[in-house]
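Chemist: Structure here, sequence nowhere to be found:
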């Protein structure tokens, strides 16, 4: 995509595949071309082939070529980052050369998920198929409410890792029983992982998550499935209100 003093090319709709090949060639004097395609199959489509922008510095070109191999984003929990693999060729490549590069890329067989956080993480799904979610737009602060919410691929705070000691962690903190209490109705929250017994959760055969210290299970009050429902602990009863599956 080029956005400059000549405006944008609205006819270029880009490529919506999970893995994308993008090709730029430029003779540095009068013309440049953009091509793209699915890195998993097929060939390249020409998105633009025409005059260089009239903006100073683009005709003739005085910049040297370069390839960006990765971007890190803004360092937030929403940041996904992007990884690029690059190819540079000498001179102005022919269509035959570009097609050969695309065929080589397709032959690699890129695959896998590109829209979920990386690592050994899984969701905790509960009543109504909703996800255990941390309030506050992926910000990891002590005391943040843990609640039910619609499952979202890009919500980093809906992806949990089960640690060897039995704790469940997301965005750097653990699922915790507030105040180290053991009574029915005590809310759960996010807190610094500390190895405490109030942060241990054991998956049961009936789908519930048991905290051994309190002898109680993770629970959605009144089996609510509404977004924003605060989760609590309650006497284990095997009902749908306590069906929380880590997967």
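Modeler: Perfect, thanks for sending it. Nothing here was measured: the structure is a model prediction, and the numbers come from that model.
Chemist: drop to CA atoms for contacts and neighbour counts, all remaining ones
Modeler: Will do.
Chemist: In this structure, what residue spans correspond to helices?
Modeler: Remark: helices assigned in the chain by DSSP state H are 95-108.
Chemist: Contacts only, for residue 125.
Modeler: 131, 132, 244, 245, 246, 247 (C-alpha atoms under 8 Å, 6 or more residues apart in numbering).
Chemist: ok, the closest residue to it other than its chain neighbours - how many residues close by?
Modeler: Leaving aside its sequence neighbours, residue 125 sits nearest to residue 131 (C-alpha to C-alpha, 6 or more residues apart in numbering; 4.5 Å). For residue 131, the tally of surrounding residues (other C-alpha atoms under 10 Å) stands at 26.
Chemist: In addition, the following structure is provided for comparison:
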């Protein structure tokens, strides 16, 4: 299942044969639930064996999830080989969460030297779990260290730098995650990207016209 964008998934509900009015002996017996940020690398979030329930609820902690996979290893408790899934429901936090934002080269969106002054550089840096790399999704903004991810001077040109700035409710601080993995600033029509498609620690973050490059794709973890 493609969720269309990255989400902090916290619950998966599976409705089996009995939920659709069929024989409960046909409820899915053995299965796993897995999540992925990219559809390639998967993490198992729940493993179920010997199930007889018509509806199963799985509370998980799966930040940065775009894809959810249900893999069935034993479809029923009988010899019937058919799997019967009536619904697969995925739930996620709707805001207020926080976590890292991971980009090209597996590097994290980082506030330079954990600075809090207006205009502090936002860059790529090796992920280290510090507050300088912990971003909260509040409304349409991303916030770290009490300030907002901001396009310098409300610029719209390719290459305009992205920085930390006091939250002010302007369009330069509005960011919308897209189904293609990019994070778009609607005011400029541009997306968040690493300068020059760089992956080195300290690479400046800027805005640019979307072209599908890896340096323009992000995984938002927990926010």
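Modeler: Okay, I see it. In this text the structure is predicted, and so the values were computed from the model without any measurement.
Chemist: follow-up on the earlier one: double-check the residue nearest to residue 125 of structure 1 against residue 148; I have them as touching.
Modeler: Yes: using C-alpha atoms under 8 Å, residue 131 of structure 1 is in contact with residue 148, at 5.4 Å.
Chemist: quick one, what contacts residue 184 of structure 2?
Modeler: Taking C-alpha under 8 Å, 6+ apart, we find residue 184 of structure 2 in contact with 175, 176, 177, 178, 190, 191, 192.
Chemist: rewinding a little: closest to residue 112 of structure 1 among the contacts of residue 125 of structure 1?
Modeler: residue 247 (17.4 Å; C-alpha to C-alpha).
Chemist: So for that closest one, what's the nearest residue that isn't a sequence neighbour?
Modeler: Closest to residue 247 of structure 1 by C-alpha to C-alpha, 6+ apart is residue 122, at 4.9 Å.
Chemist: With residue 214 of structure 1 instead?
Modeler: Nearest non-adjacent residue to residue 214 of structure 1 (C-alpha to C-alpha, 6+ apart): residue 182, at 4.7 Å.
Chemist: In contact with the corresponding residue of structure 2 for the one you found, which residues?
Modeler: The alignment partner of residue 182 of structure 1 in structure 2, by TM-score structural alignment, is residue 156. Going by C-alpha under 8 Å, 6+ apart, residue 156 of structure 2 touches 187, 188, 189, 190, 207.
Chemist: that older thread, can you report how many residues neighbour the aligned partner of the residue nearest to residue 247 of structure 1 in structure 2?
Modeler: Matched to structure 2 by TM-score structural alignment, residue 122 of structure 1 sits across from residue 99. By other C-alpha under 10 Å, 21 other residues sit near residue 99 of structure 2.
Chemist: Residue 219 is in contact with residue 99 of structure 2, correct?
Modeler: No: checked against C-alpha under 8 Å, the pair residue 99 of structure 2 and residue 219 is beyond contact range at 10.2 Å.
Chemist: residue contacts, the aligned residue in structure 2 for residue 238 of structure 1?
Modeler: With the correspondence set by TM-score structural alignment, residue 238 of structure 1 lines up against residue 212 in structure 2. By C-alpha under 8 Å, 6+ apart, the residues touching residue 212 of structure 2 are residue 180.
Chemist: Relative to residue 218 of structure 2, how far out is residue 212 of structure 2?
Modeler: Distance, residue 212 of structure 2 to residue 218 of structure 2, using C-alpha to C-alpha, to the nearest Å: 11 Å.
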